[in-house]
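Chemist: Whatever this is, show me its structure:
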Amino acid sequence: MRRRWAAAGLVVLLAGCGGLPRSSDVVSGSRVVDDPRTGLLQVIPDGPERGAAPVDVVRGFLLAGAASQDDHAVAREFLTAAAAQTWRADASTTIVTAVPDLSLVSRTSTEAVVAVDATATATLDAGGHYVEDPPGTRVQRRLRLVLQDGQWRLADPGDGTTITGLDASRTLRPFPVYFATGGPAPQLLGDVRWFGYDGSTATRIVRALLEGASPWLAPGVVSGAPRGTHLRVGTVPVAAGTATVDLSDAAKDADPAQRLLLLAQLRASLTELPGVLEVVVTVDGAELSRAGSQGGAGAADLPRTSVPADGRLVLLGPQGLSRWDRQALQPVAGTGPGLELTGGASHPAAAPDADAYAVLTDEGRVVRVQAPGGPLEAAVSGRGTLVPPSVDRFGWVWTAPTAPGQSPLVVPVAAPETPAAVVQAPAEGLGGQLVQARVSRDGVRLLVVVRDDAGAVHVRVHGIVRDSAGRPLRLGPATADLAPGAVDVLDAAWLSGDQLVLLERDAAGRTAPVLAQVSGPSTRLPAVAGAVSVAGGPGERDVVVGTADGQLLTRSGADWIPVAPGRDPAYPG
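Modeler: Okay, the predicted model is just below:
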């Protein structure tokens, strides 16, 4: 797991920031060195030069923002003494395509104003949430400098930092902060945050954990940290492979089950850090437990969310509803006629952990469900056209009417004749007409594609609130738009963790899969002519595209090659 996140931090960001200038001015005034602890690069910036002009001081300050060592100590050298004390470097990070354009607006004998202009690609907030900006987003600010001891220094820098995508790829990494899924059979689910790796990273991870899950996810997950729990001494030191977490006395309010969960969360979150093998947790200085990689007294080992044991694709093939194991197509017994490649059915789905299926029939107006060992029977009908079904790990089939203002519907796989139940939408609604609704394999998140009244498409994720038996009750608030600027999204699926694959169509009609993240940058894969559907497995190489002429394609280098006849592929879930 740790290697996966390290690779994501370096490779995905580089891919997501294509087209960045590679001229030397991007790192002018800075040195870049390898950090053997992380496998990443560290930016070592220069401090201000004596006699530097206002524009040069601002440029140096912006470049130094990529170096978080010692609480951005070098960047603070470009500020006045007062501003250096109050500047909140970690309040936000704006990622821009290149070093901003700078121009001197005004200058007197004691004050100067410098204009900053750049194109932003993403923003990170204080909690490490990574949100992509719509294409063409501009960052324009005016920064005031004053003379201090004969040197120009920034008096009003504004909280946060501004760094280039190139420096972001060198210094930022994604870290999952773990919480437990709601409902039965809890699992640990990573709420991904982006931080620079330095001596404060362990502290930032624990603070994020104690502050709670992201607002959109919080209704669907559980934390073992009692309300008001915080770090007693403000930092999490790491020495000799051990991270020590000293909590305030509010942690004493945790019951035994909460305490075990909190220990599991801390262990899972902190051992993602390179070199952290053991986690010691204390409350007001008294050791609560020791949670190491080999287990420890009182440590709980909740499973982390994982891919289904049966990783075969489900699809509509020449012989009807079928599974594909990358070698051959295998028809699903008992599903009956009418599901052939040329029939009127579409968009099959398979349960993650059982031989249960759902499929759209009757030109998209009926969802039919096959319970394990049973026949394929109508489950949802009479509500107009429906979005493609999705089956969660708790045994519920999801769909929704495509009419505006409608909410998701669920029926149990074990009793498809049961009247469909409505899953309550958040108070602010879903933001438009539902086009797609896909449940994540952990059962806690719902990916939706909606079209608003103006025809624009939006991709968001909602947390799912369930009762103790796993029945879906309502949806929490949404994430930010995960595909800002997308012209159209034809299909969508989960990959693994917080990664998604979207089949986007641009203004010229070209279709291509796009790897997106709930918190993180997106990457566009090579275009696929005639693509109409997409399936996402455990990783990027498991993306399968379905074409309008009934072929399934997988990637081979930069090419897409046909591997089997079929349409509307989907992995379990």
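Chemist: all contacts plus neighbour counts: C-alpha atoms, from now on.
Modeler: Noted.
Chemist: ranges for the helices of the stretch 151-300 of the chain?
Modeler: 165-171, 201-211, 256-270 (DSSP state H, counting those that start in this stretch).
Chemist: before we go on, could you also do this sequence so I can check it against the first one:
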Amino acid sequence: MGADRPENVRRGYARVGAYVACGAVLLTGCASMPDSGDLRGVDSTPRQDTQVRVFAMPPQDNAQPADILSGFLEALTSDDPLYSTARQYLTAAASKTWRPDRSVTVLADGPGTVSDNRDARDAADDLSFHLTGTRVARVDGQDAYAPADGSYTESLHLIRDGRTKQWRIDRLPQGVVMGKSDFQRNYMSVNKYFFASNTAEGASGQAAAVADPVYVRRRVDPLTEMVRSVLGGPTRWLDPVVRTSFPTGTTLQKGVTSLAPDDQNKLTVPLNANAARVGAAKCAEMATQLLFTLRDLTPAVDQVELRSGKRNLCSLGEDRADSVAARGSEQPPDYLYFVDGKDRLVRLPSGGTGTRPDPVPGALGEGDKPLRSVAVARDEHSAAAVSADGRDLYVTSLTSGESLGDPALVSHGASDDDRLTAPSWDARGDLWVADRDTAHPRLLLLEHGTGDPIVVKAPQLDGRVQDVKVAADGVRIALVVVKGDKKSLLIGRIERTAEADEKPAVSVLELRSATPDFEDVTTMSWAGDSRLVVVGREQGGVQTTRYVQVDGSTPEGPAPAALSGVKEITATEDDRLPLVAYSEDGIVRLPSGAQWQKVVSDGTAPVYPG
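Modeler: Presented below is the predicted three-dimensional model:
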């Protein structure tokens, strides 16, 4: 638990010479609380320099109940690795049963406190309080973030020790609670990586790497914590569709408490005996998981060596890791595609600055069939296109002389807006599209873009699918879903089951919101291994463009530059390539560190492969 705090009420932290001598910088800060009556929540603290480490002060002798409460809450927002100072505010029995790593509850502001005592001064040796606030999110015991809402109320109980006469907390909720700004100061999101259990990347047969974002304390040895997190396996939501190459029960070797790279940027990871018998291929996958994870965290690690006991299991550098598994953000596309004013599918080199696109080879580059939307396979050898009226879906090769052929799918929706969405290709080369026919709405999958469509089961889907985008890893899907006047962005997990000689059963399960603050989502695209770019509107607001994480959190860093009248947007998992949008100005792009630039004034439907 913790409290967001304004500058003018800081008093619980002190500048202590012993800490300074150890190289730590201490800040002052504490929330002041009266002994009784209704107490106000503490305002948010301005964001502080992430390099400043904050340490709390233990309780002073004869501290009053209000000081015990405020000191304890402040201690939970410090950088004390094991919450040792916070435990000094508890009785011995409470300290033994309290598990701060159980969860983190994030409130809009610091927790307010309400006294349950009519007059605390009349209570001789015990006092009760309630912590209150408005929920924003919860981080569970696996460090997985999930948005939350509603009110928060939990009880705290203090007693005065009969022997020492000191006040201490003897009953409290498990986990910790803090305000949003303290959470942002204390925690950061990092992707850990596993492998898709049912998906290979294209024809190469490479394992597809899947990002699993978690939140860790940013100044409490995050490198070691992320290694432990990878060894501990995927989060519950992702677990059914990924695998880890670490043998069951693998942990750091006994006695290893901290890891650090050497001066050659090599990280040596000593593992317990459970990993001692892994073969070379399996060990390479294990090291790849760690390298992909640590790339997200620090540039100081470019090689991982795994050991068990005295045995060197394997050593792997960044160059070999990319040959072991395919990571979406490491697979830049060759081209950007869009439909020009002549109804042709055209393309531009993805990293260039040109404004003169060329028609793609094949039927889609000839302009004989007016198009509404397109999707290009991730290998850029074939494409799918929806006709201008939304009725027909065509799939064809991007090869000179290739004909368009018959539609692969036909919608019978009554109007243009009740027919097919833009399609999307997954990492297996399968094609996804939604039919918005009000009489028979369906989410559909065409294996390798051909054959009879498979109807995808989505038991939790409440509304009609407006837009579909599959992640590069092939196990997560983003859906814009319309219900009433609200358009929401939901992330689902793709599960496949197959029986001999039968088509696979495909399901999208455990849909969860990635934009809990939005009431209208206009368009979206994957923009990282666990990030999307979204154009939409918050309640009562105007159209805005921002990045969101698949878990519903907001990533650090600036939002994209403002752009009005956005109808469609596209991005790649490789953030070195520009965002591209179709707006009231035509096709525009946003290079890194620049403003939006016009590409052409008469184009629509921009897409990168996928």
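Chemist: Nearest to residue 56 of structure 1, out of the helices of the stretch 151-300 of structure 1?
Modeler: Closest of the helices of the stretch 151-300 of structure 1 to residue 56 of structure 1 is helix 165-171, at 18.9 Å (criterion: CA to CA).
Chemist: Output the residue interval of structure 2 matched by the closest one.
Modeler: Correspondence between helix 165-171 of structure 1 and structure 2 is established over residues 180-186, with TM-score structural alignment as the criterion.
Chemist: Which helix or which strand is home to the nearest residue to residue 445 of structure 1 once chain neighbours are set aside?
Modeler: Nearest-residue entry for residue 445 of structure 1: residue 463, 4.7 Å, with adjacent residues in sequence omitted and distances by CA to CA, 6 or more residues apart in numbering. Element membership of residue 463 of structure 1 [criterion: DSSP states H and E] is strand 457-466.
Chemist: going on from that strand, what's the next piece of helix or strand?
Modeler: Next helix or strand after strand 457-466 of structure 1 toward the C-terminus (DSSP H and E): strand 472-478.
Chemist: For that next one, which outside residues touch it?
Modeler: 215-220, 410, 422-426, 428, 460-467 (CA atoms under 8 Å, 6 or more residues apart in numbering).
Chemist: Can you flag the buried ones in those?
Modeler: Among the contacts of strand 472-478 of structure 1, those that count as buried by neighbour count (16 or more other CA atoms under 10 Å) are 216-220, 410, 422-425, 460-466.
Chemist: For the aligned partner of residue 137 of structure 2 in structure 1, give its distance to residue 517 of structure 1.
Modeler: Correspondence of residue 137 of structure 2 to structure 1, assessed by TM-score structural alignment: residue 122. Distance, residue 122 of structure 1 to residue 517 of structure 1, by CA to CA, to the nearest Å: 13 Å.
Chemist: The match of helix 165-171 of structure 1: average distance to aligned residues in structure 1?
Modeler: Taking mean CA distance after the TM-score superposition for structure 1, the mean distance separating stretch 180-186 of structure 2 from the aligned residues in structure 1 is 3.0 Å.
Chemist: Distance from that stretch to the middle of the chain?
Modeler: 17 Å (CA atoms, centre = their mean, to the nearest Å).
Chemist: Over to stretch 177-190 of structure 2?
Modeler: Its chain's C-alpha centre and that of stretch 177-190 of structure 2 lie 15 Å apart, by CA atoms, centre = their mean.
Chemist: again, but for stretch 39-58 of structure 1
Modeler: With CA atoms, centre = their mean as the basis, stretch 39-58 of structure 1 stands 32 Å off its chain's centre.
Chemist: Can you list the buried residues in that stretch?
Modeler: By 16+ other CA under 10 Å, the buried positions in stretch 39-58 of structure 1 come out as 40-48, 54-58.
Chemist: now swap in stretch 459-473 of structure 2 and tell me
Modeler: Neighbour-count burial for stretch 459-473 of structure 2, with 16+ other CA under 10 Å as criterion, is recorded at 461, 464-473.
Chemist: any idea what residue 451 of structure 2 aligns with in structure 1?
Modeler: Counting by TM-score structural alignment, which is the criterion used here, residue 451 of structure 2 corresponds to residue 418 in structure 1.
Chemist: which residue packs closest to its match, ignoring adjacent ones?
Modeler: Setting aside the residues directly before and after it, residue 418 of structure 1 is nearest to residue 411 in space (CA to CA, 6+ apart), at 6.5 Å.
Chemist: just checking, the one you found is part of a helix?
Modeler: No: the assignment for residue 411 of structure 1 (DSSP: H, G, I helix; E, B strand; the rest coil) gives strand, which keeps it out of a helix.
Chemist: My read is that it contacts residue 422, right?
Modeler: No: with contacts counted by CA atoms under 8 Å, residue 411 of structure 1 stays clear of residue 422, the gap being 9.2 Å.
Chemist: What about the buried residues of stretch 39-58 of structure 1, which are in strands?
Modeler: Within the buried residues of stretch 39-58 of structure 1, membership in strands is found for 40-45, as judged by DSSP state E.
Chemist: Just send those residues back as a markdown table, with distance to residue 563 of structure 1 too.
Modeler: Listed next are these as a markdown table, based on distance: CA to CA, whole Å:
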| residue | distance to residue 563 of structure 1 |
| --- | --- |
| 40 | 37 |
| 41 | 40 |
| 42 | 43 |
| 43 | 45 |
| 44 | 49 |
| 45 | 50 |
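Chemist: thinking again about what came up before, contacts for the strand holding residue 463 of structure 1, please.
Modeler: Contacts made with strand 457-466 of structure 1 from outside it, assessed by CA under 8 Å, 6+ apart, are listed as 182-183, 216-220, 443-452, 472-484, 486-489, 518.
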